[in-house]
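1. pasting the structure only:
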């Protein structure tokens, strides 16, 4: 199956109407799914349901929703609710967030990051399969099942930054959602770990891989470092992101400087150029067997405006190799 191209909705939208042009882009030939991160202004799940109410029913991906903000049972209900509202498949991706965020939302960090994720994914996957789910863990406990309803498939994803989480995703998740991962880091570290983690799992084969890739077209008044800083600068202040980049060979200071952002461009994390030049770099992901690339124009949206981001994404989609592959519901 050819590599698919999906779109990330730019963050910090304050009205659901602002999402309409991006949702319509995903209905073009060659576009597959509309992805969102954790919605802190407008809730991500509510937004997709609102779009469905307007008659715009899209395949949706949530990558990633923060575990501290919802119980596993509520997470399963919300993901399936979106599938029911849209009539389309959903990828419900989760992650523990940073230690600071856990303290802010829960009052304390998880005692074990990987242990908490394992429990959470086990519960959500069990519930979405319709099975009675009885799990008692150190962080999460559920003894319940969802009301039986026919619904499009909901795949459970796991945000992956480093090797140990990739191993866990290979063992437990349907989809691995990567971020700030260059093609070389995927090929040398994350994909081998996913395959190793999947050894012996029922159903065979490693998870589907959806790789977020921040992009920006070249043009007057645009510099790669400026766009990369807007897209990724906030993440570079967080220790777990800096550590993931260090393991990929990109050492950043986390001081909010454009010099840090420029390293993301040099390291192949942020892709910049003409649409054709960006696709030439995306061919590296295709060669690795990545299933889906999520085009992330956040840097353009935050520096040049939401309409400019929409135009960039449309132009990149237009230049995508054909066929783009919208068949199937993965």
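-> Everything's here; your move. Keep in mind that what you see is a predicted model, and the values were worked out from it rather than measured.

2. For the rest of this, base every contact and every neighbour count on C-alpha atoms.
-> Noted.

3. what's the distance between residue 127 and residue 142?
-> 10 Å (CA to CA, to the nearest Å).

4. likewise residue 36?
-> Relative to residue 142, residue 36 is positioned 27 Å away (criterion: CA to CA).

5. So which of these two has more stuff around it?
-> For residue 36 versus residue 142, neighbours defined as other CA atoms under 10 Å are more numerous around residue 36 (25 against 19).

6. what's near enough to touch the nearest residue to that one once chain neighbours are set aside?
-> In space, residue 36 comes closest to residue 62 once its chain neighbours are excluded; the distance is 5.1 Å by CA to CA, 6 or more residues apart in numbering. When the contact criterion is CA atoms under 8 Å, 6 or more residues apart in numbering, the partners of residue 62 are 35, 36, 37, 38, 44, 90, 91, 92, 93, 94.

7. how about 6 Å then?
-> 35, 36, 37, 92, 93 (CA atoms under 6 Å, 6 or more residues apart in numbering).

8. Repeat that for residue 162.
-> With contacts taken as CA under 6 Å, 6+ apart, residue 162 has the following neighbours: residue 244.

9. Surely the residue nearest to residue 36 is in a helix?
-> No. When classified by DSSP: H, G, I helix; E, B strand; the rest coil, residue 62 is found to be strand rather than part of a helix.

10. A further structure is provided below for comparison with the first:
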């Protein structure tokens, strides 16, 4: 299992400089990859280009670039550019986002997310291979049949004709699609106690699609877990650092009718608590929602406590099949705390970094 770092996205300009500094430290320490997110603020490709220009070896991943934000051809162009300019270090993570962002921010209907993702990945791969891009739909039709457009191929020559594609997936059907068409899974709120079922869905889909190697359908597939690490000896105090983050996703990242993270918490056995968190969050009572997040949920999905406890519990991720543990550095963590955390893990687990 490799160590990476997940920087999330920034809200204030100073935080952007902190993210670059954390990425540079991760590169110096020999971490495998750095991942950057986007929602409706900072965008992932710009941050990755900046980080890529100021680092040397660390791989650059989008976690994620939003599918409704760009045409698949534009994403193929961006992937080719980032990969070439970074010397082959780019990893393309994609996600459909949710209906609130897709329809409210991008003006794209949140319909048929699985079919749209499948078409999207097919077109992106075609762009990177420098095929003349044609697609018969149903979600994308290239070229349009009733106008002057013609089938085109990428005008530049990328460094690689295959860039690893990762999908952010939460529900069972999306996990199956990930196994079928992607090279990796971007997991959030992964619990080693519950992840085996999720990874089994991916594995079965890969086997059915003839992917993998020999008898191992998961060969060559990267399971990336974005996992907060809080090195505070008292587990309850450590969990308090993550309560607002958990409440935002379980309670507010989506509508009452459609919140993928709320459903995930429910499937993990926290159905009653997830409903309470959502009720409080949607009522604007954010502090109460954060206080309602169970310690057990946070401890299952994050690494909390002393360095010794964290390293012992970190091995559960490797045992269940995680191949990249991306240390999430958001929340209340400062730049110095983030870099110190990365240094402690690199020292305690030197075999997990270069």
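-> That came through fine. This is a predicted model, so every value here is computed, not measured.

11. ok, residue 164 of structure 1 to residue 108 of structure 1 distance?
-> Computed with CA to CA, the distance linking residue 164 of structure 1 and residue 108 of structure 1 is 22 Å.

12. who has more neighbours, those two?
-> The neighbour comparison of residue 164 of structure 1 against residue 108 (other CA under 10 Å) goes to residue 164, with 15 against 12.

13. The more buried one in helix, strand or coil?
-> On the three-state scheme (three-state DSSP), residue 164 of structure 1 is labelled helix.

14. now swap in residue 295 of structure 1 and tell me
-> Local secondary structure at residue 295 of structure 1 is given as strand here, using three-state DSSP.

15. And stretch 280-296 of structure 2, what's buried?
-> For stretch 280-296 of structure 2, a neighbour-count test (16 or more other CA atoms under 10 Å) marks 280, 281, 282, 286, 289, 290, 292, 293, 294 as buried.

16. Spatially, which two of the residues you listed are the most separated?
-> Between any two of the buried residues of stretch 280-296 of structure 2, the greatest separation by CA to CA is 18.0 Å, found for 282 and 294.

17. Read off where stretch 307-319 of structure 1 ends up in structure 2.
-> Aligned by TM-score structural alignment, stretch 307-319 of structure 1 corresponds to residues 336-348 of structure 2.

18. residue in structure 1 matching residue 104 of structure 2?
-> Aligned partner of residue 104 of structure 2 by TM-score structural alignment: residue 104.

19. And what about that match, helix, strand or coil?
-> Under three-state DSSP, residue 104 of structure 1 comes out as helix.

20. go on, the one 5 residues further on?
-> Under three-state DSSP, residue 109 of structure 1 falls in the coil class.

21. mind listing the strands for the stretch 101-250 of structure 1?
-> The residue ranges that make up the strands of the stretch 101-250 of structure 1, judged by DSSP state E, counting those that start in this stretch, are 133-136, 141-144, 154-160, 175-178, 208-217.

22. can you list these in a markdown table and add distance to residue 23 of structure 1?
-> Rendered in a markdown table, the data for those read as follows (distance: least, CA to CA, whole Å):
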| stretch | distance to residue 23 of structure 1 |
| --- | --- |
| strand 133-136 | 34 |
| strand 141-144 | 34 |
| strand 154-160 | 19 |
| strand 175-178 | 20 |
| strand 208-217 | 17 |
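
23. which one of those strands lies closest to residue 121 of structure 1?
-> Taking the strands of the stretch 101-250 of structure 1 one by one with CA to CA, strand 154-160 is closest: 7.3 Å.
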